[in-house]
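Asks: Output the structure for:
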Amino acid sequence: MELFTVTDGCTGCGLCAAACPASLVRQRTPGQPPQALAGREAHCIRCGHCVIACPTKSFVHALLPPDSFEPIRRKEFPSPGSLRHLLMARRSCRTYNPAPVPRDDILALIEAVRHAPTGHNMRQVGYVVVDGPERMDAARQLVLDWIGLEVAADSPRAARLHLAGAARAAARGKDVIFRHAPHVIVAHAPIDGISPEIDATIAASWLEIAAMASGYAACWCGYLMFALAAHPPVNAALGIPSGHQGYAALLFGRPATRVAQIPPRDMPPVHFYEPGACGNEGE
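Replies: Predicted structure coming up:
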């Protein structure tokens, strides 16, 4: 298979070759049309950078149909100030309107974040959405069952995560697991992937911001994430595909109330690298 072709509009600028992260696009001499590295087609990660780098739209990729590309509308970009405000206004929501969110709205949010970066552009992140009171109750019980096992074993994890206290609160009827959210969304990826946990975490982070921008709210569901990491049966019971693991979980729904202020946060420490400078103060 010929990985790509170029039309007569090619100027030989070489930008496509410079953009290919796998070095599959080669330009033998400046000004000449590019050629594909023979026999390495399977190494293409289908990122599309070679196509979008071409200023004359003369680069045609065999695996990426031209009509699958969407033009960038820079006028629709948020301003730096509005983006900063959105990021700062994001809050972890622990009080929800119990009404479920339409599935189409959830799918629209996931569609919007499908361009979240993944290691080697593998794009293997998937999602499990739990919705409906009965399904949420069943998922909650999965986590509580795992907590019970940890507490009964008096495990170091139970002590570190204060799981006995969570179990007592749940026994009193307090929903410390899902906070009465109408949904939980789990991002999963292949266990043997290049960077599965990072990929799923980035995807869920993007989803949380997209939810905020759309008027919804989310909160990272720590107890479920701990259960997914420590107890494989939880993954299987939630319907996560074999060979995958759930790495990130968000409570999701409409917020019960709208907050009107942004609480203060300190500026994190920032150091600019200086070659030869000592990294430990006092040495």
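Asks: hey, let's count contacts and neighbours off CA atoms from now on
Replies: Will do.
Asks: tell me the strands in the chain, going along the chain?
Replies: Remark: strands assigned in the chain by DSSP state E are 4-6, 25-26, 35-36, 59-61, 96-97, 126-131, 183-190, 217-220, 244-255.
Asks: Mean neighbour count and distance to H85 added to those strands, as TSV?
Replies: Listed next are those as TSV, based on neighbours: other CA atoms under 10 Å; distance: least, CA to CA, whole Å:
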stretch	mean neighbour count	distance to H85
strand 4-6	16	43
strand 25-26	20	41
strand 35-36	17	45
strand 59-61	20	39
strand 96-97	18	22
strand 126-131	19	28
strand 183-190	25	25
strand 217-220	25	16
strand 244-255	26	19
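Asks: Please generate a structure for the following sequence too, so the two can be compared:
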Amino acid sequence: MSFYSIDQTKCKKCFICAEVCPNKLLLKDKETGFPKMRIGAEAACLQCGHCVAACPVDCVQLEPMPNDHFLQVDSSLSISSEQADQFMRTRRSIRSFKSKPVEHDTLQAIVDLTNYAPSASHKQPVQWVMVESPESVREMAEMTIEWMMELRKNNRELAKKYSVAGLIAGWKKGQDLILRGAPHLAISYMDKNKTWHDTDSAIALSYLELAAHSRGVGACFAGFFTYCANDYMPLREKLGLQENHVCCGGHMLGYPKFTYPRIPMRKKLPVNWL
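Replies: Below is the predicted model:
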């Protein structure tokens, strides 16, 4: 099979595959009238799968992406706009967690869904460290406090900016204001030389948070931990981060201790319509 091919017995010559191709690599064959890939276009193919996914008669094949690896859309699972609106609005940043751990299969399903997050040129550059052990999460919170203590000694200006004094004092009193006693932690990282790493990782982290929300798992962005993971060598070594890696963000994960029966208000959204 060639890089791009079609089953001519099925093809209706609708050219939807050509229309949805991001880089416009498909054209009409002058002899057969069927769609084909431009000569030498394989290197420019993003392997996004749009041509296969959009074909209404399932006649397109892309060599790097076998058709049996595509998931069939189940229209019975579609939700209304009202359901989607409530789902998005009821997402909360959770900072109080139950001690009950989240099942491994659930954590796996949550992080797997981030693989469907869009990325620049479909590079899929985001990588993950999933900390499943509550003891390890606690250790990483403590390492963040150690980093803050060093900041207070060696970089007072930055320590003041991050308000580390209160965080350290809280830790000494038994309050974990770093990772909030979460049983699990998801850390996204990338090669810092990749373009759009901030945007790609932010989208992936949002997918992770929404995937967690759909399974009744709470999440919250771990900002202080993220600062530490990009500056404190002992923590970087613990996470297995290399010199070229940037920690793009961490999310605490766990079952919420409390429910939220109401949706809080938001400031008026500034929108300029042109």
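Asks: TM-score them against each other, please.
Replies: The TM-score (TM-score structural alignment, normalised by the length of the second structure) is 0.91; 273 aligned residues with a CA RMSD of 2.1 Å.
Asks: related to what we said a few turns ago, redo the strands of the first structure as JSON lines? Include distance to E76 of the first structure.
Replies: Compiled in JSON lines, these are given as follows (distance: least, CA to CA, whole Å):
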{"stretch": "strand 4-6", "distance to E76 of the first structure": "31"}
{"stretch": "strand 25-26", "distance to E76 of the first structure": "32"}
{"stretch": "strand 35-36", "distance to E76 of the first structure": "35"}
{"stretch": "strand 59-61", "distance to E76 of the first structure": "26"}
{"stretch": "strand 96-97", "distance to E76 of the first structure": "30"}
{"stretch": "strand 126-131", "distance to E76 of the first structure": "28"}
{"stretch": "strand 183-190", "distance to E76 of the first structure": "28"}
{"stretch": "strand 217-220", "distance to E76 of the first structure": "23"}
{"stretch": "strand 244-255", "distance to E76 of the first structure": "25"}
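Asks: so which of those strands comes closest to L238 of the first structure?
Replies: Counting by CA to CA, L238 of the first structure lies closest to strand 126-131 out of these; the figure is 7.4 Å.
Asks: State the number of residues packed around Q124 of the first structure.
Replies: Residues lying near Q124 of the first structure (other CA atoms under 10 Å) number 15.
Asks: In the second structure, spot the helix with the most residues.
Replies: helix 134-154 (DSSP state H).
Asks: Okay, V101 of the first structure and G243 of the first structure: tell me how far apart.
Replies: According to CA to CA, to the nearest Å, V101 of the first structure and G243 of the first structure sit 29 Å apart.
Asks: which one of the strands of the first structure lies closest to M88 of the first structure?
Replies: Across the strands of the first structure, closest to M88 of the first structure is strand 217-220 (CA to CA), at 13.9 Å.
Asks: elements contacting the closest one?
Replies: Under the contact criterion of 3 or more CA pairs under 8 Å, 6 or more residues apart in numbering; DSSP states H and E, strand 217-220 of the first structure touches helix 196-213, strand 244-255.
Asks: Just send the ones you listed back as TSV, with distance to A138 of the first structure too.
Replies: Output for those, formatted as TSV (distance: least, CA to CA, whole Å):
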stretch	distance to A138 of the first structure
helix 196-213	22
strand 244-255	15
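Asks: between the ones you listed, which gets nearest to A164 of the first structure?
Replies: strand 244-255 (21.6 Å).
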